[in-house]
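Predicted coordinates and the sequence they were generated for:
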Amino acid sequence: MTDIAVPDTAHNPAAQQGYPPMPQTPSALMVWALEARQAGQIANSLAKTSFVPQSLRNKPADVTAAILAGQELGLQPMASLRSMDVIQGTPALRAHAQRGLVQSHGHKVWIEAGASREKVVMKGQRREADGTYGEVQESVWDIPRAAEMGLTGKAEWKKQPQTMLTARATGEICRLVAADVLYAMPYNSEELSDGSAEPTPVRVTARVDTAEILANAETAKRAARPVSGPPTELRHEQPDLGEDDSAWDDVQVAQPADANDGAA
């Protein structure tokens, strides 16, 4: 008699839910895909409840993304939903959750005594792999600094300036001390909500034309190709720019600004 292999669905969660059975050694991507489906089922149940922040309510797809993003940061589903907002399409942790997450990895973050509606000083130390702590980092946020960035005229800054100063200092010190912990969400929701968490634009100091841009790109492309046999002379061909390239006449290349120009 010939034995017939029967799929074992009892120990295969994917098969139990009607999905194609997973191989004996599933890839990390396959595991993630199954977890995403499970997160989606949870999201459909929670999206309409008051446990979900207003920015995520009735948006099961966004709730799913929040749960998965929180999982990558080490947060449980409900903790993710209580700690995260979506600001203009960008997910972000709230300042208190950002601070707590960094502290949960063993790093030190604290507010110096004397914090007020005018000034907040926050300090932190990174915990190294050998258990020691690195140099103390400091973030100072005060009303003059916020005013320079155009923040003090915003509603939340008028109502609770100390809270907003603390949130700003939290985001800055956490990025200084534990950027690897926050790699997926470097800015907190308070920073994003006032619309000024964007990087400072670099200064433009050089100009190039379309031909130079495309010629350099073609040269780099040819140079990157694997070479078999004796090397041949690299040809510099003029790229076809089409009938009208006037839209590219004013193309500018951004160069890094001088370090002294961006000093706060």
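Thanks, I have the structure now.

Please make it C-alpha for all contacts and neighbour counts, starting now.
Will do.

Please tell me how far the nearest residue to E135 once chain neighbours are set aside sits from I111.
Once flanking residues are discounted, E135 sits nearest to Q125: 6.1 Å by C-alpha to C-alpha, 6 or more residues apart in numbering. Taking C-alpha to C-alpha, to the nearest Å as the measure, Q125 falls 12 Å from I111.

out of these two, which sits in the more crowded spot?
Using other C-alpha atoms under 10 Å as the criterion, Q125 and I111 rank with Q125 on top: 23 against 16.

Could you double-check that that one lies in contact with V136?
Yes. At 4.9 Å, Q125 counts as touching V136 under the criterion of C-alpha atoms under 8 Å.

Give me the common contacts of these two.
Where contact means C-alpha atoms under 8 Å, 6 or more residues apart in numbering, no residue is in contact with each of Q125 and V136.

Show me the helices in the stretch 101-250 of the chain, by range?
143-148, 155-159, 161-178, 189-193, 210-224 (DSSP state H, counting those that start in this stretch).

Out of those helices, flag the one nearest G70.
Proximity to G70 (C-alpha to C-alpha) singles out helix 189-193 among those, at 14.2 Å.

Which strands or helices does the closest one pack on?
strand 84-87, strand 90-93, helix 161-178 (3 or more C-alpha pairs under 8 Å, 6 or more residues apart in numbering; DSSP states H and E).

Spit out the contact partners of the residue nearest to E135.
Q125 touches 107-109, 133-137, 177, counting by C-alpha under 8 Å, 6+ apart.

Second structure for comparison follows:
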Amino acid sequence: MTVVALSDRQHQPQNLTAPALPRMTVEAKLDYCRAFAASGLLPRQYRQQPANLLYAVEFAESLGLHPMVAITGVHVIEGKPTASSALISALVRRAGHRLRVKGDATSATAQIIRADDPDWTFEVTFTIEDARRAGLLGKDVWKKYPAAMLKARAISAVARDACEEALFGVHYTPEELGAVVDQEGNPVYAAGEIQRDTSEAPAAPAAVPPRDFLAEAEQAADAAAVRKVWDQAKTAGAPQPYLDQLTAIGLGKPGARVDQPTEGVVEAVVVEEHQDQDERAVALATMYDAAKSAGLSVEEADEAFLATFGHAPAEATVAELNEQRDDLLDALGVAA
């Protein structure tokens, strides 16, 4: 990968097409996320997951973006936010810098001319040989779309080099952190989780059963039919997160009861599951609000949480979120 400098002229800022929403209260955010989580058009990581949606809303707010931009363009890979090269390009241009990209299936070059230093051009070239040395050419997406992948690598690299402040902590694309992506650089989801590339790793037992139980559940006529699919998925060795998604699907089916829990999986866990989700969403929102009061961005709050508990807030318990909130409020001299 080659980094050089050239010269060019300054340009006018370019805005993202979707403006940010006005700042919302915690209650408004929660209502927004609960209502939105019911949509079947969302990426799987957000369906029936208001807490995950809240993370995206908070992250979008920190970037000054509309929540839909973060929901569709920002993907969390093992606790780290990533973005497609298209969104990284938009962030760079919104900051007022000029970005140029050219390339083919053998190499790609991306240039950035900063608005505050128009006489210096940052340039990164990523070649197919660079990809070969990095062991990327064995991936299916690199075999099918080498030109797109080369451009994405060049864009993210030059953006980190030239204007890291414009990225707000989104330094890498999902593919760079090992996710399996499509030709547009967006992660491929299976059973609600981002697939990881294992082309160069030893074979391991599949985390998701070979049958698409989620699709079968979505096509089921009622909650009782979903219960049968749930039983079959559990027998096949489906992990708990996968079973939880089947439960969430059953919630929206006729016959799903929340008033009289029974031994049926869908009926029995609905009340407890949604109470837990609501409690966790409130804890997450109040923790982020305390972080903002302490002058921390969402990314800084995440890093502080990771340093304390060893994992991201998106994976935290209610008790951990409340503990972090109380610590932040104590630092501000405010009673929890």
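Received, thanks. It should be emphasised that the depicted structure is a prediction, and the values quoted were computed from it without experimental measurement.

coming back round to it: turn the helices of the stretch 101-250 of the first structure into CSV, columns for distance to V121 of the first structure and mean neighbour count.
CSV is the format used below for those (distance: least, C-alpha to C-alpha, whole Å; neighbours: other C-alpha atoms under 10 Å):
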stretch, distance to V121 of the first structure, mean neighbour count
helix 143-148, 12, 14
helix 155-159, 17, 13
helix 161-178, 7, 24
helix 189-193, 17, 21
helix 210-224, 46, 13
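
Which of those sits closest to P53 of the first structure?
Closest of those to P53 of the first structure is helix 189-193, at 12.3 Å (criterion: C-alpha to C-alpha).

What is the burial count for the aligned residue in the second structure for V136 of the first structure?
Using TM-score structural alignment as the criterion, the counterpart of V136 of the first structure in the second structure is T121. Counted with other C-alpha under 10 Å, the neighbours of T121 of the second structure add up to 19.

May I ask which helix or strand encompasses the aligned residue in the second structure for R82 of the first structure?
Taking TM-score structural alignment, R82 of the first structure has T72 as its aligned residue in the second structure. Under the criterion of DSSP states H and E, T72 of the second structure resides in helix 67-73.

Pull out the buried residues from that helix.
67-71, 73 (16 or more other C-alpha atoms under 10 Å).

Looking at those, which one is closest to K144 of the second structure?
G73 (21.9 Å).

do you know how far that closest one is from L65 of the second structure?
11 Å.

Where do the strands of the second structure begin and end?
2-6, 74-77, 80-83, 98-103, 107-113, 121-127, 189-190, 193-194 (DSSP state E).

Just put those in a markdown table and tack on distance to Y32 of the second structure.
Listed next are the strands of the second structure as a markdown table, based on distance: least, C-alpha to C-alpha, whole Å:
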| stretch | distance to Y32 of the second structure |
| --- | --- |
| strand 2-6 | 44 |
| strand 74-77 | 18 |
| strand 80-83 | 21 |
| strand 98-103 | 35 |
| strand 107-113 | 37 |
| strand 121-127 | 41 |
| strand 189-190 | 24 |
| strand 193-194 | 23 |
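
Select, out of the ones you listed, the one closest to A51 of the second structure.
strand 74-77 (13.3 Å).

Verify the stated contact: W142 of the second structure with G135.
No. W142 of the second structure is beyond contact range of G135, at 10.4 Å (criterion: C-alpha under 8 Å).

In contact with the residue nearest the centre of the second structure: list those residues for me.
Nearest to the geometric centre of the second structure sits H75, at 2.0 Å (C-alpha atoms, centre = their mean). Taking C-alpha under 8 Å, 6+ apart, we find H75 of the second structure in contact with 81-83, 174, 187.

Which of those residues remain contacts when I look at the first structure?
Among these, the contacts conserved in the first structure (both residues aligned by TM-score structural alignment, their matches' C-alpha atoms under 8 Å) are 81-83, 174.

Show me which of those residues is closest to Q324 of the second structure.
Of those, the one sitting nearest to Q324 of the second structure (C-alpha to C-alpha) turns out to be P81, at 20.3 Å.
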